[in-house]
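Colleague: give me the fold of what follows.
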Amino acid sequence: MPPFDVPEGDPFGPHNLPYGVFSPPGSSERTVGVRLGDHVLDAGAAAHALGSPYASLLARPTLNPLLAAGRTAWSDVRRAITAWVTVPAHRETVEPLFHPLSEVTLHLPFEVADYVDFYASENHARNVGRMFRPDAPDSLTPNWKHLPIGYHGRSGTVVVSGTDVVRPAGQRKAPTDPAPVFGPSVRLDIEAEVGFVVGVPSEMGRPVPLGAFRDHVFGLCLLNDWSARDIQAWEYVPLGPFLGKSFATSVSAWITPLDALDAARVAPPERTHELLPYLDDSDEEPGGYDLRMSVSINGHVVAEPPFSTMYWTAAQQLAHMTVNGASLRTGDLYGSGTVSGPTERERGSLLELTWNGRDPLELPDGKRTFLEDGDVVTLSAWAPGPDGVRVGLGEVTGRIVPAS
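Modeller: Model (predicted):
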């Protein structure tokens, strides 16, 4: 089907227009692309052909120059691209610049500066607390309702969807083992998350307030924070995650601009504790997003986590991340933390879905407690869009290969 003739209601129609970086068929050169249906528009070539003042931002091998250009440029470019793919007068010029999605090579869409991961789902945090602190008076840690808990990850191992994930090796020690052993992880897990991509940097020493969230954050994508639970359990006391997390984090090849998700904005869950002023969003625009996620293993759906249940919003996470004066850089990525809802079907990790391995999942190809070599995990999602149409998010997929 020609790219201009996207069926009405397609989740990747002109109301969406996510950004990525691709190589055309038969070429190794990378350039910015915009997805429309099952095609990719060479955005740089289109900008040049139509005399856009933003051609220099789009004819690049990464999204970083566009990310750094700021909110006014983001809006201008989005309006221009919407016109290019919808106005009949542009069709003759633009249509030859589309490529079938199935024929291009997709790349990591931006150069990742820093990577931070949060822990923002109350359902997930309570499940983990019940598993590992069953005798505690509260399944949440004392600080959880007062600040967004997070840790700094490794930006160099953020990979694009479709990249194989090598089973990590490290130290592990079961509670009954007399000493730790070294070897491949035997409790390899997923974490279904949403990642937020920073565009405009900030000055060191100047916190970013809640109201400046959309001045700094360009868009979002799906994110799988792969986790080696056995390595993590042995190493993370008293400090935070390290080798159990740093081996790989997968992100979508498509970054959905925040402007495409205005219809999906929702209020977060009711807060049960008074927040300090820098986190108090009671007078801000709704900070949550109604994203309907799906997790599948080898093509079989195992969970459908709802992002609307997340206790801490992306704006609060950004404010907390910078309140000590830490600066933002173009290309910073921060993850929401595992997305889990209140029911068993809505849990975003195998740790929760199998209750730490106690209750194996029944899949068509056998039982699973944690991931086996050869398993393919796919995260997908959609959000409510304008006039009832859905906004599709680019999927994240990864296949587990044996430890090297």
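
Colleague: please make it C-alpha for all contacts and neighbour counts, starting now.
Modeller: OK.

Colleague: now for the strand ranked longest in the chain, which elements pack on it?
Modeller: Identified as the longest strand of the chain according to DSSP state E is strand 390-401. Secondary structure elements in contact with strand 390-401, counted by 3 or more CA pairs under 8 Å, 6 or more residues apart in numbering; DSSP states H and E, are strand 165-166, strand 217-224, strand 249-251, strand 376-384.

Colleague: for Leu361, find the nearest of those.
Modeller: Between Leu361 and the helices and strands packed on strand 390-401, the tightest spacing by CA to CA is seen for strand 376-384, at 14.2 Å.

Colleague: centre of the chain to the closest one, how far?
Modeller: Centroid separation between strand 376-384 and its chain, computed with CA atoms, centre = their mean, to the nearest Å, is 10 Å.

Colleague: do stretch 275-284 as well
Modeller: Using CA atoms, centre = their mean, the mean C-alpha position of stretch 275-284 is found 24 Å from that of the whole chain.

Colleague: again with stretch 258-268
Modeller: That offset, for stretch 258-268, works out to 15 Å (CA atoms, centre = their mean).

Colleague: and it, how far apart are its ends?
Modeller: Length of stretch 258-268, first residue to last, CA to CA, to the nearest Å: 17 Å.

Colleague: list the buried residues of it.
Modeller: Going by neighbour count (16 or more other CA atoms under 10 Å), the buried part of stretch 258-268 is Leu258, Asp259, Ala260, Leu261, Ala263, Ala264, Arg265, Val266, Ala267, Pro268.

Colleague: just confirm the second one is within a helix.
Modeller: Yes: assignment of Asp259 by DSSP: H, G, I helix; E, B strand; the rest coil places it within a helix.

Colleague: now do it against Val77, distance only.
Modeller: Looking at Asp259 against Val77, where the rule is CA to CA, the gap reads 11 Å.

Colleague: related to what we said a few turns ago, buried by neighbour count: which residues of the longest strand of the chain qualify?
Modeller: Arg390, Val391, Gly392, Leu393, Gly394, Glu395, Val396, Thr397, Gly398, Arg399, Ile400, Val401.

Colleague: let's see this one next to it:
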Amino acid sequence: MAPLKSWLQIDPKSHFSIHNIPFGVISTSANSEPHPAIAIGDYALDLLVFTQENGFKALSAIQPHQAVFSQSTLNPFAALGRPVHKIVREYLQSVFLENGPFPEVLEKNEQLQKKALIPVGQYKTHLPMRINDYTDFYAGLNHAYNVGVLFRGPANALQPNYKHLPVGYHGRAGSVVVSDTPIRRPNGQILTNPTADPKVPIFSACKKLDIELELGCFVTKDSALGQPVGIKDAPQHLFGVVLMNDWSARDIQAWEYVPLGPFNSKNFGTTISAWVVLMDALEPFAIDGLKNDTSLLPYLDEKDRKSHYAIDLEVKLQTASGKTSTISKTSAKNLLFSFPQMLAHHTVGGCPFSVGDLMGSGTISGESKAEKGCLLEQTDNGKTEIELESGEKRKFLEDGDVVTITGVCGGEDGAYVGFGECVGRIEPALHFDA
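Modeller: Modelled structure (predicted):
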């Protein structure tokens, strides 16, 4: 199918083609309060202004709900459900469509264009959702195997439960931040000599600060305490997907994680991209994930439904010198479990969900070194160094390093569906006086 064409000039390589229409939250010089918008090319369409100027006049279904576009988060819009998301997205596509059905709404309305189409650099993005709860999963099979080999050897790399269920743990929703928010290096307890007896930690700034290349998925429907979400219905409970960097303090984690799992090593910051790509925008790119050679229990069986997506992922590292290197390229197909399976498993015991709750995929790695989604894997836990394109070397992140994750679907100019960037800069740790 030929790409849709817009009357708005859009770079053919833009992540935000007319095929996408991702939703986010912005503020502008004209309105400093955060409010919803969509990304289109090199602009944000301010949905508050668009609504106030009767931009939805040709879409009667949304008119009783237009107040959702004056709120500070996307939660009220998300709560309207996927059928409404679909018609709003399709309507906005038609508004930007060349020779579309509603040219009077925006194409021929220069006054509204000047007020509602905000160029990049003239708006600020904010956290798109109010996140009440956050769960991080471990669905990247290659990552789980590689890390298991590092700490337990090949024979015991994967725990016996791994292929039977989506392994996960509860994260810290309060430290989820939007792209371009600085990340401060954490302090904590570190065991510098694991072979010592007795084992006594020191208090120190993290020396093994790492990235984790992930996807995040937002929930769009509440579920009640004690009421599981069935695998068949789970897709209707999903709003959209973002890029995620779940920063990790590997040395703090190594000391603290037994027996209950990560704590301070993971709760200091999780960065997500600013624009939420709706599930309907991803549907043309639906694929199978990694093949599971284990028979699943019925409550997790999707019966060959394609619930993964062909998202090309890339990680770049810019050092304090200003030089940038690509350190990983992989695909979102490298997940063993899908977001519907994660939700079905998370609720099977009766755990409730709220609109805006966030699920992380876990680190996404391919099989080759160039496809590994964290430095822990790439450097064998600091035993080796990776050489950057600038000639600089890294075992783990240093202060001043800037990590940028990108992700995009599609291979045809004018039809890309992408996420923009997920960016974080490492700031020095706080100093504690003795």
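
Colleague: what span of the second structure lines up against the longest strand of the first structure?
Modeller: Mapped onto the second structure using TM-score structural alignment, strand 390-401 of the first structure covers residues 416-427.

Colleague: and what of stretch 140-154 of the first structure?
Modeller: Taken onto the second structure by TM-score structural alignment, stretch 140-154 of the first structure occupies residues 158-172 there.

Colleague: just stretch 64-74 of the first structure next, same as before
Modeller: Under the alignment (TM-score structural alignment), stretch 64-74 of the first structure falls on residues 75-85 in the second structure.

Colleague: what's the span of that stretch, first residue to last?
Modeller: Per CA to CA, the first residue of stretch 75-85 of the second structure is 12 Å away from its last.

Colleague: residues making contact with that stretch?
Modeller: Contacts of stretch 75-85 of the second structure from elsewhere in the structure, counted by CA atoms under 8 Å, 6 or more residues apart in numbering, are 61-62, 68-69, 129-130, 220-221, 236-239, 278, 355-356.

Colleague: ok so, going back, ok now the longest strand of the first structure, how far from the chain's centre?
Modeller: Relative to its parent chain, strand 390-401 of the first structure has a centroid offset of 10 Å by CA atoms, centre = their mean.

Colleague: after superposition, how close is it to the second structure?
Modeller: Its match in the second structure and strand 390-401 of the first structure itself, once the structures are fitted together, sit a mean 0.9 Å apart by mean CA distance after the TM-score superposition for the first structure.

Colleague: by how many degrees do that strand and strand 376-384 diverge?
Modeller: Angle of strand 390-401 of the first structure versus strand 376-384, following axes from the mean of the first three to the mean of the last three CA atoms, to 10 degrees, is 170 degrees.

Colleague: got the angle for strand 390-401 of the first structure vs strand 217-224?
Modeller: Angle of strand 390-401 of the first structure versus strand 217-224, following the same axes, to 10 degrees, is 40 degrees.

Colleague: output the residue interval of the first structure matched by stretch 123-134 of the second structure.
Modeller: Counting by TM-score structural alignment, stretch 123-134 of the second structure lines up with residues 104-115 of the first structure.

Colleague: and the helices in the stretch 1-150 of the second structure?
Modeller: Residue ranges of the helices in the stretch 1-150 of the second structure, as given by DSSP state H, counting those that start in this stretch, are 47-52, 75-78, 82-96, 110-116, 141-152.

Colleague: okay if I get the ones you listed as TSV plus distance to Gly269 of the second structure and mean neighbour count?
Modeller: Putting the helices of the stretch 1-150 of the second structure into TSV (distance: least, CA to CA, whole Å; neighbours: other CA atoms under 10 Å) gives the following:
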stretch	distance to Gly269 of the second structure	mean neighbour count
helix 47-52	29	20
helix 75-78	22	22
helix 82-96	29	18
helix 110-116	33	15
helix 141-152	20	19
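
Colleague: out of those helices, flag the one nearest Ser361 of the second structure.
Modeller: The stretch from the helices of the stretch 1-150 of the second structure with the least distance to Ser361 of the second structure (CA to CA) is helix 141-152; that distance is 10.8 Å.

Colleague: mean shift of the closest one relative to the first structure?
Modeller: Its match in the first structure and helix 141-152 of the second structure itself, once the structures are fitted together, sit a mean 0.6 Å apart by mean CA distance after the TM-score superposition for the first structure.

Colleague: give me the distance from that helix to the chain's centre.
Modeller: Taking CA atoms, centre = their mean, one finds helix 141-152 of the second structure lying 22 Å from the centre of the chain it belongs to.

Colleague: so what secondary structure elements neighbour the next helix or strand along the chain from it?
Modeller: On the C-terminal side of helix 141-152 of the second structure, the nearest following helix or strand under DSSP states H and E is strand 168-170. Contact here means 3+ CA pairs under 8 Å, 6+ apart; on that basis strand 168-170 of the second structure packs against strand 134-137.

Colleague: average gap between the strand it packs on and the first structure?
Modeller: Overall, strand 134-137 of the second structure averages 0.3 Å from its counterpart (mean CA distance after the TM-score superposition for the first structure).

Colleague: which neighbouring elements make contact with that strand?
Modeller: Helices and strands touching strand 134-137 of the second structure, as assessed by 3+ CA pairs under 8 Å, 6+ apart, comprise strand 168-170, strand 358-360.

Colleague: so the last one matches what in the first structure?
Modeller: Counterpart in the first structure of strand 358-360 of the second structure, with TM-score structural alignment as the criterion, is residues 333-335.

Colleague: now tell me what touches the matching stretch from outside.
Modeller: Residues outside stretch 333-335 of the first structure that contact it (CA under 8 Å, 6+ apart) are 112-118, 193-198, 223.

Colleague: show me which of those residues are buried.
Modeller: Using 16+ other CA under 10 Å as the threshold, 112, 114-118, 193-198, 223 are the buried ones among the contacts of stretch 333-335 of the first structure.

Colleague: with distance to Pro148 of the first structure as extra columns, can I get these in CSV?
Modeller: Compiled in CSV, these are given as follows (distance: CA to CA, whole Å):
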residue, distance to Pro148 of the first structure
Val112, 22
Asp114, 17
Tyr115, 15
Val116, 12
Asp117, 10
Phe118, 7
Glu193, 15
Val194, 15
Gly195, 15
Phe196, 15
Val197, 18
Val198, 18
Leu223, 18
